[in-house]
Every structure is written in structure tokens, then in C-alpha cells.
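> Just to be clear, the model below is a prediction. Sequence and coordinates:
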Amino acid sequence: MNAALADVTLHQLLGRIVYFHTIFIVPGCQEEPVLAPAEACCNHRADIRQRTAYGLLATTAWNALDEIATTLPGHHNPCPDRDGSCCATCRVATAGAAITDAWLVTEHHAYHRPRPDTATRVVCRTAGAARLAHAFATQHASACPALASLNGAGSPLLPTPDELPLTGELLTLWQDPLSTASRPVVSWLNHCTALDDIHRVLETRRNNR
């Protein structure tokens, strides 16, 4: 696959996150206790001198994830100074964790499901962080030591698109983001305008089984 097609594909998927977050999550975002804080980024934890948020992240479409994350109650920045010197890849991972957690918690509440337990939240946060950060690092040749500790593999605790359509789709698409390069991502979610719409579809499907 050529680089231009890969870039377009990733930008489309990033746009899908921004769009879905704006119309679905922002109006119904729910707060849960913040989980144990993560470690500081590579650049603040050790003198590694990875490519920085200011020098790399701020110049790309990925910066939208960082902007979303800063508005979320579950976002935690472990660095002593949240500035442009942070490792760009670590910043994407932190944003991915916060976004995935917010979507998970908000969907559980919107569909009247029990609150997600800590184990589920940790697994989902880690998967979201890993899958987004690995895609970013691959696109921009910015792998960092922290990536090795992020496991984006599947787990029985990860929701499927049939269970939690937004969170499940996010995790599924970013497990292998370039697999969508040959076709646009279109699903029934494109016809919904609020979480209530999604809930009605889920209830209809459940009642028709």
C-alpha cells in the first residue's frame, strides 16, 4: 500500500472518532473515578529525547485526539509539565486511553447496562491506547519504548460492536486500521444522531432474537 493511501485511510478513521465523539459522547458523557495514573511519558521519565508533541503531534491530524482527551474527566496527564516537550507517541497513547474509557462508560450508562468494572476499563483503556499509538508510531516512524508495554491484543473483556457499537467499532477498526483502505467505513451508526437512536436499534435487535 502506498503512503498516500495509508495517510488518507488513517485520517478518515480519525475523523470518524472526532465526529462520533462530538455527536454521541459529548452530550451524554459520564464521569467515573479516575483509574490509577500512568507513568510519565518517555521524555519526562528518562532523557530519551523522543519526537515531541510540539514538534510532531501538533502538526498532524492526530492532534485532534489530544484536544478531545483534555476535555474528558477520565483524562490523566502523568507528566510534571504538560507541554510541547512530551513524547508525541506517549501523548497519543494517553489520549487513546481516555477516549476509549469515556466511550465505554458513556455507552454503558446510555444503554442502561451495569457500570463497567475496573478490570474491563483497564483492558479497554490499554487496548485503545495501544492500537492508536501503534498506528501513529507506524505512520510517523516515531516508535518509543513505552509502546512495548502496551498490549493491544484481543481479550474477552473487550466489547464487540454488537454489544457497544461505538466503543466496539473503535477498537475493531484500529486493530488493523489499514484493512479499510479499499472501502469507506459505513455502518448503521452513520444513520444515528444520538445515543438514544443507537439504544433503540440495540433493543430492537435484542427483542427480535
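Alright, I've got the coordinates.
> Could you use CA atoms for every contact and neighbour count after this?
OK.
> Quick check: G55 touching D83?
No: in this structure, G55 is not within contact of D83 by C-alpha atoms under 8 Å, at 11.1 Å.
> another one to put next to it:
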Amino acid sequence: MSRASEVLAIHQLLGRIVYFHTLFIEPELRPSTPLAPGQACCNHATAPGQLSVGELLPDSAWEALVEVATTLPAHHRPCPKATGACCATCRVVSAATAVAAGWAQTEFRSYRQAEPAETLLRDCGHRAATRLGRVFATQHASRCPALDRLTVPEALPNTEELPLTGELLALWAEPTATTRRPVASWLNHCTGLDDVRRVLETRRTGS
């Protein structure tokens, strides 16, 4: 795959995150208390000198991921300093963590009318952080010691449990593959989480 095709594939997947978030997740979000900031990024902690937010994110498609994360204050934990000098990869990692955890929580609440386990949210967040973070780091030839230290959970929800979150994690496993199709194409025919819930119930019961 050419460099231009790789960039196009990444842009398409970032656009899909924005689209799904706007259509499915944001209308279902509940008021929440913002979390305290997370750990300091590489540039403000023990590994300064990494490519910065100011160098890589302005006018980048990746900035859309950060904007989505800011709508999820119960999950978004950027660097306490949060300036243009922050490690750009750390910023993407924290945003991806927030998006996956926020989506998983919103989907779980909608389909099961209950609160998900914290381990589920943490595992989804870590998987998204590693997958999106590595794609970003590879695209920009950036290094991020914090990303290298992330552990990847084994078990994750599939598209029959949490369709939006499951698809997010699956698509970013290999976003620049030559052939790319939505993992759960039936999502394209839904206009809200109520539609998704009805489809899941139909698929489970076969009726």
C-alpha cells in the first residue's frame, strides 16, 4: 500500500470515529464529573524530547480524536500540563483511551441498563490506546516510552456484545490493510443506540 493510501485509510477511520460518536454516543451521554488529570506525558516526565503536540497535531486529522475525547470528561485524562509542548503520542494515547472507555460504558448502559465493570472499561481503553497510539507513532516516526510500557489485555468485547466499541478496536488492529471493510456493516443502517439494541436482540433470539 502506498503512503498516500495509508494516510487515506487512517483519515477514513478517524472520520468513522467522529461519525459514530456524533450519531450514536454523544446523544446518550450523561452528565459526568471530570476526572483529575492523568500522568504527565513523556515530555513533562522522564523522557523529554519526544515530538510534541505543537509539531504534529495542529491541522492534523488526529486532532479530531482529541476533540471527541474532550466530550468524555469522565474518561479523558490528559497530561496535567496539557500544552503544545506535550508528547504528541501521549496525547493521542490518552484520547484513544477515553474514547474506547466512554463508548464501552455508553453502549453497556444502553443495551443492559446497568453499569459495566471498571475492568471492561480499562481493558477497552488500553487496547485502543495501544492500537491507535502505535498507528500514530508509526505514521509520524515518533517514539513514546509511555506507549511502549502499555500492557495489552487478552479478552475484549466483540461486535455482538458492544458493536461500536468492538468495531473500533477491530478496525484499528490493522488499519492500513489493503482490503478494509466495516466489521459490523449492519451498523451503517442504524441511526441510534436504540436501533443497535434492537438488532442485537434480534440476532440473539433469531426472531
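Great, that's in hand. The structure displayed is predicted, hence computed values, not measured ones.
> TM-score of the superposed pair?
Here the TM-score for the pair of chains, by TM-score structural alignment, normalised by the length of the second structure, is 0.91; 206 aligned residues with a C-alpha RMSD of 2.1 Å.
> re the thing from before, neighbour count: G55 and D83 of the first structure, which is higher?
G55 (14 against 11; other C-alpha atoms under 10 Å).
> Aligned counterpart of the more buried one in the second structure, please.
Taking TM-score structural alignment, G55 of the first structure has E55 as its aligned residue in the second structure.
> So what touches the helix or strand encompassing that match?
For E55 of the second structure, the host element (DSSP states H and E) is helix 53-56. With contacts defined as C-alpha atoms under 8 Å, 6 or more residues apart in numbering, helix 53-56 of the second structure is touched by 83-89, 91, 140.
> If we ignore the residues flanking it in sequence, what's nearest the residue nearest the centre of the first structure?
The centroid of the first structure falls nearest to G96 when counting by C-alpha atoms, centre = their mean (3.6 Å). Excluding the flanking residues, the one nearest G96 of the first structure by C-alpha to C-alpha, 6 or more residues apart in numbering is A129, at 4.4 Å.
> just checking, what residue in the second structure corresponds to that neighbour?
Match for A129 of the first structure (TM-score structural alignment): A129.
> can you pull the contacts of its match?
92-97, 147.
> same check, this time on T118 of the first structure
T118 of the first structure neighbours (C-alpha under 8 Å, 6+ apart): L35.
> Can you tell me how far it is from L104 of the first structure?
12 Å (C-alpha to C-alpha, to the nearest Å).
> Could you do G55 of the first structure as well?
31 Å.
> same deal with S142 of the first structure?
Counting by C-alpha to C-alpha, the gap from S142 of the first structure to L104 of the first structure is 28 Å.
> Those two: which is more packed in?
A direct count of neighbours by other C-alpha under 10 Å for S142 of the first structure and L104 places L104 higher, at 27 against 18.
> How much space separates that one from L10 of the first structure?
In terms of C-alpha to C-alpha, L104 of the first structure sits 22 Å off from L10 of the first structure.
> got it, and W174 of the first structure?
Distance from W174 of the first structure to L10 of the first structure, by C-alpha to C-alpha: 9 Å.
> same deal with R131 of the first structure?
12 Å.
> So which of these two has more stuff around it?
A direct count of neighbours by other C-alpha under 10 Å for R131 of the first structure and L10 places R131 higher, at 26 against 21.
> Can you tell me the element that one falls in?
helix 118-140.
> superposed on the second structure, where does that helix end up, distance-wise?
Superposed on the second structure, helix 118-140 of the first structure shows a mean distance of 0.9 Å to its aligned residues (mean C-alpha distance after the TM-score superposition for the first structure).
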